[in-house]
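In: here's my sequence, what's the structure:
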Amino acid sequence: MPFLHLGKIFDMRSIATLMILSILFIGCKNEKKTNENQAENKVAEKTIAKNEQSDSLKIEITPISHATAVFKWDNTVFYTDPVGGADAFKGKATPDFVLITDIHGDHMNAETLDALELENAKIFVPKAVQEKLPEDLQGNLVVLNNGETNEYMGFKIKAIPMYNLPQSKDAMHVKGRGNGYILEKNGEKLYISGDTEDIPEMRNLKDIDVALVSMNLPYTMPVDKAADGVLAFKPKKVIPYHYRGKDGLADVEKFKELVNKGNQNIKVELMDWYPGRKK
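Out: Below is the predicted model of the structure:
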């Protein structure tokens, strides 16, 4: 009997030991799972924070007319294709730099450049534009041709092609003459298309936050081609501009409808580039 009683004691101790080990094992497993969940949550939080940061790109864009605009990004002001004389920019901040896309009169105007306060501003231009501007502006010019990049005031400025399709020597916009531009700062990108169609160089763009895309027949591309090009490179936001054609204004509402139908994640913002004009 005493030996039997002692055996029972050992059995009870063994059971107790097993129970304690089981509890410790389960506790460790739960702690591991908790740590894994916490790690996953941290990764998710970082991803969300990154997306929120990307979506927070705030560029103030003030349309002047057609292809001409004033941009403010952080504390830097720049103009695109300034034409229309100094009065068109009355009340606007003096630019830190200027981007000119092409030689045509709706993009390049020497009289307007002379009238603006550009003494301390750099003017980024393709070679074809540089050759047509007067001597008194040459000191301000920075020539960028397709594929070239310059860094200025914290911005990476890259010139990319803009041209008509199909390519031909007598096209209104031949490849290599004019520039589209990509501006990048802190990993965020602005694309300004210039006078172009849905060329491969546009369709293959990556990680564009804001895009300005032209659409006006017979000079650039129709609305449906513009929408198709935008759906190919998927910017976070697209703004139609330069949409006055030979027969009036392009249907930017249709452009918005086509883009939204193809990808609801692309925000389409319509701005008034032709004040007082309806068609």
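In: C-alpha only now, for contacts and for neighbours.
Out: Noted.
In: so where do the helices sit in the protein?
Out: 2-55, 110-115, 127-130, 200-203, 223-233, 252-262 (DSSP state H).
In: out of those helices, nearest to Asp96?
Out: Closest of the helices of the chain to Asp96 is helix 110-115, at 13.3 Å (criterion: C-alpha to C-alpha).
In: how about a markdown table for the helices of the chain, with mean neighbour count and distance to Asn186 added?
Out: Listed next are those as a markdown table, based on neighbours: other C-alpha atoms under 10 Å; distance: least, C-alpha to C-alpha, whole Å:
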| stretch | mean neighbour count | distance to Asn186 |
| --- | --- | --- |
| helix 2-55 | 12 | 10 |
| helix 110-115 | 16 | 29 |
| helix 127-130 | 20 | 28 |
| helix 200-203 | 16 | 22 |
| helix 223-233 | 20 | 20 |
| helix 252-262 | 17 | 27 |
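In: ok, which of these comes nearest Met162?
Out: Per C-alpha to C-alpha, nearest to Met162 of the helices of the chain: helix 200-203, 8.3 Å.
In: tell me what the closest one is packed against?
Out: Judged by 3 or more C-alpha pairs under 8 Å, 6 or more residues apart in numbering; DSSP states H and E, helix 200-203 is in contact with helix 223-233.
In: who's in contact with the helix it packs on?
Out: 197-199, 202-206, 208, 213-216, 238, 250-252, 254-256, 258-259, 262-263 (C-alpha atoms under 8 Å, 6 or more residues apart in numbering).
In: where's it relative to the chain centroid, distance-wise?
Out: On the basis of C-alpha atoms, centre = their mean, to the nearest Å, helix 223-233 is displaced by 15 Å from the centre of the chain it belongs to.
In: let's see this one next, to set against the first:
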Amino acid sequence: MRANLLFAAFSMVSTILFAQKTDYFTTSNGNTLRIAHIGHGTLMCNFRGKVIHIDPWSRLANYDSLPKADYIFLTHHHGDHLDSVALSKVFTSNTQLYWTKICAEQSKLKLEGRLVANGDTIGTPDFRFIAVPAYNIVNKRPNGNPFHPKGEGNGYIFEFDNLRVYVAGDTENIPEMENFGKIDIAFLPANLPYTMSPEMLKAAVMMLKPKILYPYHTGNTDLKALNDILVDMDVEVRFRDLK
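Out: Model (predicted):
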């Protein structure tokens, strides 16, 4: 009994914690989109009563206390994005999983998921999404290979009614961003040497022109310097605990 009470208390604290880290948006159809900022490159959304986990990572949260997934999206196969522990906690027989070919090959879990590649546009019963490129041009490993080669990973543009939300994954300011169309909310990574410097992120913002920007996956980036370089941009910058 005491153990059950302790677990219930922990779950309540966890729920309160994530409520404090959640932003709310209303679509043109009157639906509410909730985005919980779990940390790093990990998000949890709720739309039309459906739970959407993006790159769930067990190092950031106790997934025993979080809702099961109606949808899961993985951007790529690196360990802070493809985490079998977190997946095992939120995946159910009714979960729709979208991931890359390499994710499916490297996953420790044999899950039923749909392979998604750059350029795919897919409609679900609750929203539509587009898989877009996510890769490095400048930042490379000592052997000369990019940290994120072109074609291996996805970013995702979600269309929640009229709201278009871009979750970039691990990428630089790639030229394809120029043609992504209207972006209302953008999650862009800013951590060297793996993704973008503040200058690169500013260049991405200039192409995307989002209304709201969340720098995420920020690592050891100086957030003040990042804010200073964006101060003259026509974008609302929202900093959350997404190191």
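In: any chance of the helices of the first structure in JSON lines, with distance to Met271 of the first structure too?
Out: Converted to JSON lines, the helices of the first structure look like this (distance: least, C-alpha to C-alpha, whole Å):
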{"stretch": "helix 2-55", "distance to Met271 of the first structure": "19"}
{"stretch": "helix 110-115", "distance to Met271 of the first structure": "23"}
{"stretch": "helix 127-130", "distance to Met271 of the first structure": "28"}
{"stretch": "helix 200-203", "distance to Met271 of the first structure": "22"}
{"stretch": "helix 223-233", "distance to Met271 of the first structure": "16"}
{"stretch": "helix 252-262", "distance to Met271 of the first structure": "10"}
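In: nearest to Ile160 of the first structure, of those helices?
Out: helix 200-203 (7.5 Å).
In: Asp80 of the second structure - how many residues pack around it?
Out: Asp80 of the second structure is flanked by 16 other residues according to other C-alpha atoms under 10 Å.
In: that one -> the first structure?
Out: Asp80 of the second structure maps onto Asp106 in the first structure, with residues paired by TM-score structural alignment.
In: that match is in contact with Thr80, isn't it?
Out: No - using C-alpha atoms under 8 Å, Asp106 of the first structure is not in contact with Thr80, being 10.9 Å away.
In: so what's in contact with those two at the same time?
Out: Ala67.
In: Lys127 of the first structure maps to what in the second structure?
Out: Lys127 of the first structure maps onto Lys101 in the second structure, by TM-score structural alignment.
In: check the spacing between its match and Glu159 of the second structure real quick.
Out: 23 Å (C-alpha to C-alpha, to the nearest Å).
In: name the nearest residue to Lys256 of the first structure, sequence neighbours excluded.
Out: With C-alpha to C-alpha, 6 or more residues apart in numbering as the criterion, Lys256 of the first structure has its nearest non-adjacent residue at 5.9 Å, and that residue is Val268.
In: the equivalent of the one you found over in the second structure and Thr27 of the second structure, how far apart?
Out: In the second structure, the residue paired with Val268 of the first structure according to TM-score structural alignment is Val237. As defined by C-alpha to C-alpha, Val237 of the second structure lies at a distance of 20 Å from Thr27 of the second structure.
In: and if you look at Tyr71 of the second structure?
Out: Tyr71 of the second structure is 20 Å from Thr27 of the second structure, by C-alpha to C-alpha.
In: those strands in the second structure, which residues are they?
Out: For the second structure, applying DSSP state E gives strands covering 22-26, 32-39, 42-47, 50-54, 71-73, 96-99, 114-115, 121-123, 128-134, 153-160, 163-167, 185-189, 212-216, 236-237.
In: possible to save those strands as TSV with distance to Pro146 of the second structure?
Out: Output for the strands of the second structure, formatted as TSV (distance: least, C-alpha to C-alpha, whole Å):
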stretch	distance to Pro146 of the second structure
strand 22-26	33
strand 32-39	24
strand 42-47	22
strand 50-54	23
strand 71-73	23
strand 96-99	20
strand 114-115	23
strand 121-123	26
strand 128-134	11
strand 153-160	12
strand 163-167	20
strand 185-189	16
strand 212-216	20
strand 236-237	28
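In: of those, which is nearest Leu6 of the second structure?
Out: Per C-alpha to C-alpha, nearest to Leu6 of the second structure of those: strand 32-39, 22.3 Å.
In: hmm, who's touching the closest one?
Out: Counting by C-alpha under 8 Å, 6+ apart, 18-19, 21-27, 43-48, 60-61, 160, 216-217, 240-243 sit against strand 32-39 of the second structure.
In: that one vs the first structure, average distance?
Out: Compared with the first structure after the fit, strand 32-39 of the second structure shows a mean deviation of 2.5 Å (mean C-alpha distance after the TM-score superposition for the first structure).
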